[in-house]
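Q: here is a sequence together with a model predicted from it:
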Amino acid sequence: MIEPGQAIPTVQIFEATDEGPKPVTTDEVFGGKKTVLFAVPGAFTPTCSARHLPGFVEKMDEFKAKGIDQIACMSVNDAFVMKAWADSANADGIVMLADGNAALTEALGLEMDGTAFGMGKRCQRFAMILDGTKVEKIFVEEPGAFEVSSAEHVLANL
């Protein structure tokens, strides 16, 4: 698993935009920016939709006030699903990243097996603070938990 001090691997993912899926590399998305990246096991899933994404939407101004340039949300879903989820959650201003093939998830060492729930390979729930592509802090949840990757916890650790 990636650790503080290490750089995020250069991987292609897709950004969900109003114009459709946009292929981007991690270097393009995170390079030169102070970012909070959080990941969820799946768009539209209960905890992700009711608590995780909304927390970052609600606290966006507080993150900006603490020097965060962007907040990015990632899931092993396609960009169309990520766009629909952003629209339904009024997540304007959150960069929605689709890791549909789990390439970044695997490169980070944060994959989980969701086959017992009919979800296949997914990403563990986590949040990290990035300075460019360098990981400053990472908060990985225990299976089934939602504590250390919350917007409130990340804000308290800035």
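A: Here it is on my side, so go on.

Q: contacts, neighbours, all on C-alpha from now
A: Noted.

Q: need the longest helix for this protein.
A: helix 79-88 (DSSP state H).

Q: flag every buried residue along it.
A: Across helix 79-88, burial judged by 16 or more other CA atoms under 10 Å covers A79, F80, V81, M82, K83, W85, A86.

Q: of the residues you listed, which is the nearest to G55?
A: A86 (13.1 Å; CA to CA).

Q: gap between the closest one and A43?
A: 9 Å (CA to CA, to the nearest Å).

Q: likewise for H52?
A: 10 Å.

Q: how about F63?
A: Taken as CA to CA, the span from F63 to A43 is 22 Å.

Q: ok, second structure coming up, stack it against the first:
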Amino acid sequence: MTIQTGQPLPDLPLAVIDSGEKQNTTTGALFAGRKVVLFAVPGAFTPTCSERHLPGYVAMYDAFRERGIEVYCLSVNDAFVMQAWAQAQFVPPGLKMLADGNADFTRALGLELDGSAYGLGLRARRFALYAEDGVVKSLAIEAPGEFRVSSAEAMLAVIGG
């Protein structure tokens, strides 16, 4: 079942890349007491993810920070891939890259995507959510093949401020 607005995010372990360094943490620690936009991509280094989705959040990172909002990128990839992708995309310090290597968090959200037909295996659907203190306030899930509602611009419009 897909997580809904008003529900708390599940507390599960993740690897995070922040300022180029890998750390092990939990989603509970990452979201507690913070306003966060979490956006998920089907895969690091894939076309839409690398050409539009992540670059949009990189370009608008300061606009989120001015509103007191953290920005996290999630992918079902290992931490080393997320680290390399962050470096290749010039991700600013503070924009956290979350590696959900076994898709445990993605599955707990109910937002997994079976990409087996494309040789990708289990991945995250393209989505973005806004959470305050670990509780989902807004959730935008893309239709297959689309990129509209989970963009940085779309999330800024939803959050306002």
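A: Yep, that arrived. Computed from a prediction, not measured in an experiment: that's the story for all the values here.

Q: more neighbours: H52 and A43 of the first structure, which one.
A: Set H52 of the first structure next to A43 and count neighbours by other CA atoms under 10 Å: A43 wins out with 24 against 21.

Q: would you mind giving the secondary structure of that one?
A: coil (DSSP: H, G, I helix; E, B strand; the rest coil).

Q: contacting residues around it?
A: Contacts for A43 of the first structure were tallied using CA atoms under 8 Å, 6 or more residues apart in numbering; they are S49, S75, N77, V81, M82, W85.

Q: hmm, which of those residues are common to the second structure?
A: When you map the contacts of A43 of the first structure onto the second structure and apply both residues aligned by TM-score structural alignment, their matches' CA atoms under 8 Å, the shared contacts are S49, S75, N77, V81, M82, W85.

Q: of those, which is the nearest to Q6 of the first structure?
A: Looking across these and measuring by CA to CA, the closest to Q6 of the first structure is S75, at 21.0 Å.

Q: count of neighbours near G144 of the first structure?
A: 9.

Q: where along the second structure do the strands fall?
A: 13-18, 21-26, 35-41, 69-75, 96-99, 112-114, 122-124, 127-132, 135-141 (DSSP state E).

Q: how big's the offset between the third one and the first structure?
A: Its aligned residues in the first structure lie a mean 0.3 Å from strand 35-41 of the second structure after superposition (mean CA distance after the TM-score superposition for the first structure).

Q: who are the packing partners of that strand?
A: Packed against strand 35-41 of the second structure by the contact rule (3 or more CA pairs under 8 Å, 6 or more residues apart in numbering; DSSP states H and E) you find strand 69-75, strand 127-132.

Q: JSON lines for those, including mean neighbour count and distance to A157 of the second structure?
A: Output for those, formatted as JSON lines (neighbours: other CA atoms under 10 Å; distance: least, CA to CA, whole Å):
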{"stretch": "strand 69-75", "mean neighbour count": "23", "distance to A157 of the second structure": "14"}
{"stretch": "strand 127-132", "mean neighbour count": "22", "distance to A157 of the second structure": "12"}
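
Q: many thanks, I have nothing further to ask.
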